[in-house]
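Visitor: A predicted structure for the sequence below; I have some questions about it.
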Amino acid sequence: MVNWSDSQEEKIIEILENGGACRKCCQRFLGKKQSYLYKTVHQLEMDKMSENKQSKPNPCVVCLGILQDVYMMPRVNEIITSIKTSGYDADKFTLSISLPISLSIREHSLWLHLEKAGKDIIDGNLSKEDVTPLKQVWKYVYPELVTSQVGLTHESGDTADFYVELVVLWEKDTEEMKAMERLCPKEYAERAKKTNVYNMGVYSRQGVDNSLENIKYDNFAPEYPVPPAVPDKPFDLDFRMSRNSIWIGGRYNKYTRHLPQTPWLIKGVRKCGSSVEELIGDRLKEYLQCEQVKFLSSGREDVDVRMLGSGRPFAFECVNSKKTKLPQSNLDELTKFINDNHESVQVNGLSPVSKSSIKKLKQGEEEKRKKYTALCRTKDPYCLETLKKLEEMTDLVLKQETPIRVLHRRSNAFRDKVVHSMNITQVSPTLFKLEAIAAAGTYIKELVHGDFERTQPNLCTLLGLETDILALDVEEVFLEWPLEEKNGNK
């Protein structure tokens, strides 16, 4: 930090104030880094506001009023009220602010003004790099004010999971950015051509700062006013509250043969009124007050297949959930809330799970074993002795070509699948129950009827009889789920 004499400091402040800078921006341009200095200025401004001694000044030419309490404090109070009434059950939060890129041009302009008018004072003592960033000064003052009112702990960086993001808007931002095309015409013409590189727009803060770095007064002043023009009105502010996603895992049972796992659309036309995903997800979204829920599961069953036993492992990513504290009493309440929705879809074992554990859920989709029961029918009466020979077959390897019925959503390929065991229960001369334990991803319907020989071997070839399947149930998915999480929600 530069140690100015009183007279030097007064002269620099005079130059900056004559150029239209506010009191905090004057301190910034002096290179002052101590937070208490800015808090002192803030308190002085607040005292004047409370005593009605301060007429509303013009918005600062550099910060557009962002560091002027007469403009910022009403918005801070709005933010405090919004956080208090938002319904988020967070204990910690992070407050961030995003600034218009055009402020870089205004800051450069004021610096050139100071450099020219105060050359004898600052030459060799102060450079543009010494100017304290506007965002840093804002953080010195305002997050602490918000924290003291909302009852949450403020944390910087990525340690908190609840974010209040402020976006400063200025109606002339686009207009002012056009100055860069006049100051650096070749550079920004090239950027405009490279849409694949600059797909977020030709202007970035770092790019503009780099471009301005070597532009001196004589080249800058003809294209942009020095000092910057006084704004017609101060900044505007938009803000949103958001939260890191949480994941809720569990298992579901489906007791109907008329419900798909996910919304069933063919050419944009819905084929069933609802789905397992919607019957669970809509209730979950309502209970947790989420912005969105995203469904994940360990495999899937067809619309006409029931999911029995302990249920199919699933998880939902809950985006921007207001409610995340879920002791067992809340999980029980949530379970009942979902299960009361539809008697044919029931959940159990609901629990918060970690994002990293989702990998295990998806691995189970292809790597774990599943148990099935199929009601099968032969065209002609079968020989029970021949049928029972299926029980002697263990780890039977199938060559399965993608079934015709799923070719519309899966690429055609040959896959090796293993049927670990089969058990037979006779029902009638042409009906029997097949209980099979097979690798996840095995197409059991095709194991029975062969799918025009696209699955080899199949029951038709093994029994020497035309065989079809009448009904199929998934009895069990052998996967430890949900995983126990070591957190305060359990």
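Guide: Cool, the structure landed.
Visitor: make it CA atoms for all contacts and neighbour counts henceforth
Guide: Fine.
Visitor: state the distance from Asn458 to Gly349.
Guide: Separation of Asn458 from Gly349 (CA to CA, to the nearest Å) stands at 36 Å.
Visitor: okay, these two: which has more neighbours?
Guide: Under the criterion of other CA atoms under 10 Å, the comparison of Asn458 against Gly349 puts Asn458 first, with 23 against 18.
Visitor: who touches the more buried one in this structure?
Guide: When contacts are counted by CA atoms under 8 Å, 6 or more residues apart in numbering, Asn458 touches Glu446, Leu447, Val448, His449, Gly450.
Visitor: among those, which one sits closest to Arg240?
Guide: In terms of CA to CA, no member of those lies closer to Arg240 than Glu446, at 51.3 Å.
Visitor: the closest one is in what secondary structure piece?
Guide: For Glu446, the host element (DSSP states H and E) is helix 444-449.
Visitor: which residues sit against that helix?
Guide: Here helix 444-449 makes contact (CA under 8 Å, 6+ apart) with 372, 376, 403, 454-460, 466-469, 472.
Visitor: please repeat the previous calculation with a cut-off of 6 Å.
Guide: Contact with helix 444-449 is made by Asn458, Leu459, Thr467, Asp468, as judged by CA atoms under 6 Å, 6 or more residues apart in numbering.
Visitor: now that helix, how far from the centre of its chain.
Guide: 40 Å (CA atoms, centre = their mean, to the nearest Å).
Visitor: hang on, the earlier thing: quick one: which of the contacts of helix 444-449 is nearest Ala21?
Guide: Closest to Ala21 out of the contacts of helix 444-449 is Asn458 (83.0 Å), distances taken as CA to CA.
Visitor: around Phe452, count how many other residues there are.
Guide: By other CA under 10 Å, 10 other residues sit near Phe452.
Visitor: oops, could you answer that again for Leu145 instead?
Guide: With other CA under 10 Å as criterion, Leu145 counts 14.
Visitor: state the distance from it to Val164.
Guide: For Leu145 relative to Val164 (CA to CA), the value is 14 Å.
Visitor: what of Trp111?
Guide: Distance of Trp111 to Val164, given as CA to CA: 32 Å.
Visitor: residue boundaries of the strands in the stretch 301-450 of the chain?
Guide: Counting by DSSP state E, counting those that start in this stretch, one finds strands in the stretch 301-450 of the chain at the ranges 306-319, 345-353, 369-378, 396-401, 414-428, 431-439.
Visitor: let's bring in a second one:
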Amino acid sequence: MSIAGDDEQQQLLLELVQHIERRLATTTAATTLPHNADLNSADTAMAQQQQQPQPQQQTTGVSPNAARVLLDWLDQRQDSADRPPQQQQQQRGSVCSYCALRCMGAICSAVYALPRSVVDGQLVASLARHATTTAPPLESPSSNNHSNGSSNTSSNACVLCLGLLQAISAPASSLLDQMIDALDLPACDGFDNFAVQVQLPPAIAIHQRCFGAYLADPATDAPISGITPLPLLEVVKTMIGTQLARRTGLKYTSGTSGAPVVLHYRFDHAESVEEERALTQLPETGLRLPHAGDTGPRRHFHQQRDRNRARELVANAAASLVSENEGEGNNDSDAGVRAVAPPVAPWPHIFELDVVARAVAGLPVEKLRKFVAVPPRPVAQPAILGHSKFTRDPIFIGGRYNKYSRVVSQSPYIVGEERKGDTSVHELIAAPMLAYCGASEIKLSSSGREDMDVRMLGRGRPFVLEIADARRSSLTPDKLAHLQALVNDAAGGRVHIRDLIVAQRADIPALNEGEDDKKKLYGAVIWVSRPITAEDIAALTRPEEMVVQQMTPLRVMHRRAICTRPRSVYWMRAHQINEHYLLLCLSTQAGTYIKEFAHGDFGRTAPSIGSLLGNCEADIVQLDVLDIDMPWPPAR
């Protein structure tokens, strides 16, 4: 959906006027239309139904009395001086112009993108012309004794949208400022259009049902029936999208399928949680409170304890880098996108909107009145922005890394509650990139892995990073070089990356393709239990290929299938260091367990260094990967 120009806005306004006048001027049979229909098709269908003989007429338009009810509920009429005398002492809520349009069956979502002043003026003028001079009796909120947890202070927040549409459509909307600031949208790049996804408080479904029941109740002397309001979710998405597009210069797309970026916003309204709780007292709703001990909501928001620990560690490290840059007064745009991987605030509600909507849809009004107020009570506080999220297709960066520390694992190494090692290659590489790109998560894929106490030297190990939801994704060669320098500086000599390129998803399988043919070069310091002789050095210097049979090592049996694997040692060359130590360089097939080849793993690897030297023991003191024979990064 693009932003309406002056001509298009005038056309929308004309359609809005025609729709309002048709609704106010006709009494027709029930008209059910799809929510994506335009106003002209809606009016045409209504006119066709008027021309057809109807066996039984029922009120489906907006009668003069109903117009007066809507006019009195509009938030523009909240001044007590504008109310009839019998209502001036009542504490009651209000309805915004957009929600009044929804109640009147305005189903063209584009109309809700019109400025609030335009909608307000036209709706109030049309309703005022059509309304009766005396208002029908309104049900006093004091007639049923149910509270939604709000105070008795009257609020101008709409009881149907909980003030959201009012906040979004305000000329200088602070809510929109929060939504832009929460995702640091000015710092985002690499896209020119976006879509919006919204999660709304479940009380909206309760209030819509209660207000609809009130309007359709013959006791109000102004029933509005036969009209299906446009779902608030669609209106909120349309209004947020068009308003954000106006402020950012981007294009809003109404559907998510063709949008490269989706902005997710969740709105909370803690004040209305008691209304959800009240509905659980009605068996007909099927709503049940969470089990004892489960203090959070039923879905993913209360499952934070199950989040991946590695992701948390990387996100925390990235956030620390951003904080350090801010603390040093570094305002350079290359320092990172602010608010990296913001934590998810707990969902304050018990249920989801769609669950509550289904529960109250067919509930008799008589039972509904026993537990919630009909019509809805005033809203003391409007809904607030609870959480924001930026999603897009992942981007990929390929390269090679060297690891120079023997206390750094490739990925976070955690046994039970205890962490092994200082940090990890994953964290050292991903944290600066996560901060720079403003991403939500980075996954590391590599061609094999080295143990924590093994260094990765030479040209380095090939790797690919999958960067999810990157708000900064335009990576030119200069930016890749800058990003490479950021990582290497932050790593403090423990890890070094090189040869960065923009990769593709198809490159990830290539890291492990041809595993049986791949060669790796190692350098190992070997300890021997007896004095080393010249014959020992000659026995370990082999230019020819040798096949080693290796059963699954004891140290990895908990995560690998138990079997015997043949592995090739292509050549070996030994150099004596002193009486009990020697340096062994060897080229092997990928997947060879070098430590087990040295000490034999209690006979599970044969031959081994110890068996080749005769009756003695041997073990590795230090091990380094010197090279991985693989063409990488891939040429573009």
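Guide: Alright, I've got the coordinates. If you're wondering where the values come from, they're calculated on a predicted model, not measured in any experiment.
Visitor: quick check: TM-score for this pair?
Guide: Laid over one another, the chains give 0.79 as their TM-score (TM-score structural alignment, normalised by the length of the first structure), with 468 aligned residues with a CA RMSD of 4.0 Å.
Visitor: just to revisit the earlier point, what span of the second structure is the helix holding Glu446 of the first structure aligned with?
Guide: Counting by TM-score structural alignment, helix 444-449 of the first structure pairs with residues 594-599 of the second structure.
Visitor: how close does the matching stretch sit to the first structure?
Guide: Taking mean CA distance after the TM-score superposition for the first structure, the mean distance separating stretch 594-599 of the second structure from the aligned residues in the first structure is 1.5 Å.
Visitor: got the contact list for the counterpart of Thr425 of the first structure in the second structure?
Guide: Aligned by TM-score structural alignment, Thr425 of the first structure pairs with Arg573 of the second structure. For Arg573 of the second structure, the contact set (CA under 6 Å, 6+ apart) comprises Thr541, Leu584, Cys585.
Visitor: how about the first one, nearest residue that isn't a chain neighbour?
Guide: Spelled out, it's Thr541 of the second structure. The shortest distance from Thr541 of the second structure to any non-neighbouring residue, by CA to CA, 6 or more residues apart in numbering, is to Arg573 (4.3 Å).
Visitor: ok so, going back, and the contacts of Asn458 of the first structure, which are buried?
Guide: Buried by 16 or more other CA atoms under 10 Å: Glu446, Leu447, Val448, His449, Gly450, out of the contacts of Asn458 of the first structure.
Visitor: for Gly250 of the first structure, see how far away the fourth one is.
Guide: Which is His449 of the first structure. The gap separating His449 of the first structure from Gly250 of the first structure is 33 Å, by CA to CA.
Visitor: one more: Gly464 of the first structure?
Guide: 42 Å.
Visitor: so between these two, which is more surrounded?
Guide: Remark: of Gly464 of the first structure and Gly250, Gly250 carries more neighbours, 22 against 11, as counted by other CA under 10 Å.
Visitor: which non-adjacent residue is nearest the residue most central in space within the second structure?
Guide: By CA atoms, centre = their mean, the second structure has its centre lying nearest to Lys389, at 4.5 Å. Nearest non-adjacent residue to Lys389 of the second structure, counting by CA to CA, 6+ apart: His264, 4.9 Å away.
Visitor: just the endpoints, please. Distance across stretch 13-22 of the first structure?
Guide: Using CA to CA, first and last residues of stretch 13-22 of the first structure are 10 Å apart.
Visitor: pull out the buried residues from that stretch.
Guide: Within stretch 13-22 of the first structure, the residues that qualify as buried are Ile13, Ile15, Leu16, Glu17, Gly19, Gly20, Ala21, Cys22, counting by 16+ other CA under 10 Å.
Visitor: now, those residues that are in helices?
Guide: Ile13, Ile15, Leu16, Glu17 (DSSP state H).
Visitor: tell me the counterpart of the third one in the second structure.
Guide: Read that as Leu16 of the first structure. For Leu16 of the first structure, the residue aligned by TM-score structural alignment is Leu70.
Visitor: skipping its backbone neighbours, what lies nearest that match in space?
Guide: Closest residue to Leu70 of the second structure apart from its sequence neighbours, by CA to CA, 6+ apart: Ala100 at 6.8 Å.
Visitor: distance of that neighbour relative to Gln51 of the second structure?
Guide: The gap separating Ala100 of the second structure from Gln51 of the second structure is 27 Å, by CA to CA.
Visitor: check Ala318 of the second structure too.
Guide: Distance, Ala318 of the second structure to Gln51 of the second structure, by CA to CA: 67 Å.
Visitor: of these two, give the one with the bigger neighbour count.
Guide: Between Ala318 of the second structure and Gln51, counted using other CA under 10 Å, Ala318 has the larger neighbour count: 27 against 9.
Visitor: check contacts around the more buried one.
Guide: Going by CA under 6 Å, 6+ apart, Ala318 of the second structure touches Ala431, Pro432, Leu434, Ala435.
Visitor: separation between the second one and Asp189 of the second structure?
Guide: Using CA to CA, Pro432 of the second structure is found at 18 Å from Asp189 of the second structure.
Visitor: quick one, which of the two is more surrounded?
Guide: Ranked by neighbour count (other CA under 10 Å), Pro432 of the second structure and Asp189 place Pro432 first, with 30 against 13.
Visitor: which residues of the stretch 101-250 of the second structure fall in strands?
Guide: 193-199.
Visitor: now do the helices in it.
Guide: 116-130, 164-169, 174-182, 203-216, 232-248 (DSSP state H, counting those that start in this stretch).
Visitor: is it possible to get CSV of those that adds distance to Arg406 of the second structure?
Guide: Below are these laid out as CSV (distance: least, CA to CA, whole Å):
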stretch, distance to Arg406 of the second structure
helix 116-130, 64
helix 164-169, 54
helix 174-182, 40
helix 203-216, 56
helix 232-248, 48
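Visitor: out of the ones you listed, which comes closest to Glu271 of the second structure?
Guide: With CA to CA as the criterion, Glu271 of the second structure lies closest to helix 203-216 of the helices of the stretch 101-250 of the second structure, at 9.4 Å.
Visitor: and the closest one against the first structure, how far off on average?
Guide: Once fitted to the first structure, helix 203-216 of the second structure is off its aligned match by 1.0 Å on average (mean CA distance after the TM-score superposition for the first structure).
Visitor: which residue numbers in the first structure does that helix align to?
Guide: By TM-score structural alignment, helix 203-216 of the second structure lines up with residues 102-115 in the first structure.
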